[in-house]
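*Asks:* Kindly return the folded structure for what I paste below:
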Amino acid sequence: MIHVVFNEADVNVLKEAIALDESLQGEVVQIKDDYAVGPLNNIYVGEGIAERRQWWNDVLAGGDYERKADSDEIDDYKTAAELVGTLRRDENEIIWIWAAQNKHDVCGYYWLLNYMKEFQGRVFILYLNNLPFINEKGGVFYPNWLHEIPAKEFLKAKKLAREITLSEFEVDPDEWTKICNENKGVRLLEGGKKLTQEDYDFYDAELKKFITVDWQKASKIIHQYLAKAKHTTGDAYLLWRLKTMIAMGMFDVQGKIENMKDFEIKTKAI
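*Replies:* Okay, the predicted model is just below:
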């Protein structure tokens, strides 16, 4: 059994769950890119792969994660090839894809499905869609992310495993192809597996609300946004959007515009 997750924090909590239940024994593999943002056109061929990598390099330039897109640490195509190779060599191997109710996991699921078509019947989905769980304090909650679920609760979650149906293998890739061809910058989850798309500047209007007349470090603005906004995304993307707005002359800035802790922003002095 191979478990596939889409967030680094999910890896650890799932490993904790595996330690509690021998029936879950297996390797945990992470798909690392965030397919909820950035270009998707020709995403499975060289030209599109190169375009997306260059976009990430531009987004991360001069920031906390500079050049990470070019590192060997993130290569989902290699990971997918290894999964396919393992399944072809061992006809008894199966895959469990774990996804929670968020755009990041759902986009990762859609991206991965392209490589799983030939293994229908051996690929399972555990989609924690609007399902209640018990938190550490004994209260009922609805997790948006897998790592919010206590390890012991995963033992209940495993009962949700089901085969990805032949119909899903036909319909879902078509839906993903449509999304990729639209080639917008931001994906949002409406509910279930339904995605909508917006332009690259989608988060700007809400992000600007956290910029005041007083100097604040970019890191503080981003962390406030992540704590309070309805629609969130990664801090690297938000830092890129702040830098983009600064380049447009929208705010006053002081410090070196690189890492989010290196510079401060405030509204334009009149």
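*Asks:* all contacts plus neighbour counts: C-alpha atoms, from now on.
*Replies:* Will do.
*Asks:* All the strands of the chain, in order from the start?
*Replies:* Using DSSP state E, the strands of the chain run over 2-5, 27-30, 95-100, 123-128, 133-134, 140-141, 162-163, 186-191, 194-198, 216-217, 251-255, 263-267.
*Asks:* And the last one, what does it pack against?
*Replies:* Looking back up the chat, that one is strand 263-267. strand 216-217, helix 218-228, strand 251-255 (3 or more C-alpha pairs under 8 Å, 6 or more residues apart in numbering; DSSP states H and E).
*Asks:* Among those, which comes closest to Asp262?
*Replies:* Proximity to Asp262 (C-alpha to C-alpha) singles out strand 251-255 among these, at 6.1 Å.
*Asks:* mind listing what's buried in that closest one?
*Replies:* Phe251, Val253 (16 or more other C-alpha atoms under 10 Å).
*Asks:* how far off strand 263-267 does that strand point, in degrees?
*Replies:* 160 degrees (axes from the mean of the first three to the mean of the last three C-alpha atoms, to 10 degrees).
*Asks:* What segments of the protein are helices?
*Replies:* 8-20, 46-60, 76-89, 103-113, 154-157, 166-182, 204-208, 218-228, 235-247 (DSSP state H).
*Asks:* Pick the most deeply packed of the ones you listed.
*Replies:* Most buried of the helices of the chain, by mean neighbour count (mean count of other C-alpha atoms under 10 Å): helix 103-113, with a mean of 23.
*Asks:* can you list the residues that contact that helix?
*Replies:* 5-6, 31, 33-36, 80, 97, 99-100, 169, 172-173, 176, 187-189, 193, 195 (C-alpha atoms under 8 Å, 6 or more residues apart in numbering).
*Asks:* do the same with stretch 64-71
*Replies:* Taking C-alpha under 8 Å, 6+ apart as the rule, stretch 64-71 contacts Arg53, Trp56, Asn57, Leu60, Ala61, Ile74, Ala236, Glu258, Asn259, Met260.
*Asks:* Could you also give me the structure for this next sequence, so I can compare it with the first?
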Amino acid sequence: MIHILFGQSSAGSLRAGFREKGIDKKEQIISFWDMFSIGPVRGLHEEAGQGSRFEWMKDVKNDEFGEFKEYSHHFQKTINQIRSIPVEAPITIWTADNAHEQIGLRFVLDILKGKNNDITVINTTKSYGELFNTGRRQYIFLHSGEINPDKLQIIYDQGEGRVLTDHDKEDYENEWISLSENQETLRIWRNGRIVSVPEDYYDPFIIRKAKKLHRRQDTKDFMKSARLIGEVLGHLDQYVGDEFLEYRLRKLIEKGVFDVEGSLIAMRYYSVKLR
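*Replies:* Here you go, the predicted structure:
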């Protein structure tokens, strides 16, 4: 079985679960190190579209230790791995109810277009709810990487998932065509659909959280940018990642909404204060 996931944390958790069961040598895991809810996806199935995405991501990603080169290299490597999957190999694609993993699902199915592999889709949001959210306490997670290895393994062992028909594949491929024609750089998950929104969609939310943190101070003063990003991240109902939120904070600094103290080279090096 070939497993395709969208994120290092979810791939690592599944790999740990397989290792514990002693089946890690039989199950191959392929994963993207990307965040598909942010950045251009226009023409992403083509080289030019990938180039446009990488250019945009250069402004978002912290490249303090050369992470960007590794990111772009791994992106190309993952696409090549998916294209090289043998026709006879069954594939399981792991996704969840968030824009990132749902876009990733559609992108992968476009890469696999024309192949006749048996493809099963496991929706971890749905499977987790059915298997574990059976009592009064309901655990809600934003992405598959927040599920521990034991529970991911149980989801797989229980045979949860939907085998895609040719009609299902065609529907997803058509949805990808629509997505890849859109020029927006931020997407969220609403009412079971991927919705494109303006890039500054969360700017007012960042400002509100900054005001909240200022109210906790004796006198209005600078706060660590990581403290503000953590506050925003902890109250967000979407999965867009801390890098994107810090990128938007830098944009707000450029606009003069925040004063800054320190170096913008990385989040831990500077503090901010609302003007």
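*Asks:* Drop the TM-score for these two in here.
*Replies:* Once superposed, chain against chain, the TM-score is 0.86 (TM-score structural alignment, normalised by the length of the first structure); 261 aligned residues with a C-alpha RMSD of 2.5 Å.
*Asks:* thinking again about what came up before, turn the contacts of stretch 64-71 of the first structure into CSV, columns for distance to Leu14 of the first structure.
*Replies:* Output for those, formatted as CSV (distance: C-alpha to C-alpha, whole Å):
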residue, distance to Leu14 of the first structure
Arg53, 29
Trp56, 28
Asn57, 30
Leu60, 29
Ala61, 32
Ile74, 20
Ala236, 25
Glu258, 35
Asn259, 32
Met260, 31
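*Asks:* Identify, from the residues you listed, the entry nearest to Ala161 of the first structure.
*Replies:* The closest of these to Ala161 of the first structure turns out to be Ile74 (C-alpha to C-alpha; 27.3 Å).
*Asks:* That closest one - how many residues pack around it?
*Replies:* Ile74 of the first structure has 15 neighbouring residues, counting by other C-alpha atoms under 10 Å.
*Asks:* which ones are touching it?
*Replies:* Listed by C-alpha under 8 Å, 6+ apart, the contact partners of Ile74 of the first structure are Lys32, Asp33, Lys68.
*Asks:* Select only the buried ones of those residues in PyMOL?
*Replies:* In PyMOL syntax, the buried subset of those is picked out as below (16+ other C-alpha under 10 Å):
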select buried, resi 32+33
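*Asks:* I'd like the contacts of Ile74 of the first structure laid out as JSON lines, including distance to Asn42 of the first structure.
*Replies:* Shown next, in JSON lines, are the contacts of Ile74 of the first structure (distance: C-alpha to C-alpha, whole Å):
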{"residue": "Lys32", "distance to Asn42 of the first structure": "19"}
{"residue": "Asp33", "distance to Asn42 of the first structure": "16"}
{"residue": "Lys68", "distance to Asn42 of the first structure": "22"}
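*Asks:* ok, so of the contacts of Ile74 of the first structure, who is nearest Leu160 of the first structure?
*Replies:* Nearest to Leu160 of the first structure out of the contacts of Ile74 of the first structure is Lys32 (C-alpha to C-alpha; 23.7 Å).
*Asks:* how about the closest one, what does it touch?
*Replies:* Phe6, Asn7, Glu8, Ile74, Asp75, Asp76.
*Asks:* Across to the second structure, which of those residues hold up?
*Replies:* Among those, the contacts conserved in the second structure (both residues aligned by TM-score structural alignment, their matches' C-alpha atoms under 8 Å) are Phe6, Asn7, Glu8, Asp75, Asp76.
*Asks:* Distance check, the nearest residue to the first one once chain neighbours are set aside against Lys158 of the first structure.
*Replies:* The spatially closest residue to Phe6 of the first structure, leaving aside those adjacent along the chain, is Ile31, at 4.9 Å (C-alpha to C-alpha, 6 or more residues apart in numbering). Ile31 of the first structure is 20 Å from Lys158 of the first structure, where distance means C-alpha to C-alpha, to the nearest Å.
*Asks:* same deal with Ile125 of the first structure?
*Replies:* 10 Å.
*Asks:* out of the two, which sits in the more crowded spot?
*Replies:* Set Ile125 of the first structure next to Lys158 and count neighbours by other C-alpha under 10 Å: Ile125 wins out with 20 against 16.
*Asks:* For burial, what's the neighbour tally of Pro143 of the first structure?
*Replies:* Neighbours of Pro143 of the first structure (other C-alpha under 10 Å): 20.
*Asks:* Report how many residues lie close to the residue nearest to it when sequence neighbours are not counted.
*Replies:* If the residues on either side of it in the chain are set aside, Pro143 of the first structure comes closest to Ile149, at 6.7 Å by C-alpha to C-alpha, 6+ apart. Using other C-alpha under 10 Å, Ile149 of the first structure is surrounded by 22 other residues.
*Asks:* Ile149 of the first structure matches what in the second structure?
*Replies:* Superposed on the second structure with TM-score structural alignment, Ile149 of the first structure falls opposite Ile147.
*Asks:* ok, now Gln101 of the first structure?
*Replies:* Under the alignment by TM-score structural alignment, Gln101 of the first structure pairs with Asp97 in the second structure.
*Asks:* Check Ala229 of the first structure too.
*Replies:* Looks like Ala229 of the first structure aligns to Leu236 there (TM-score structural alignment).
*Asks:* Quick check: its match vs Leu5 of the second structure, distance?
*Replies:* On the measure of C-alpha to C-alpha, Leu236 of the second structure and Leu5 of the second structure end up 22 Å apart.
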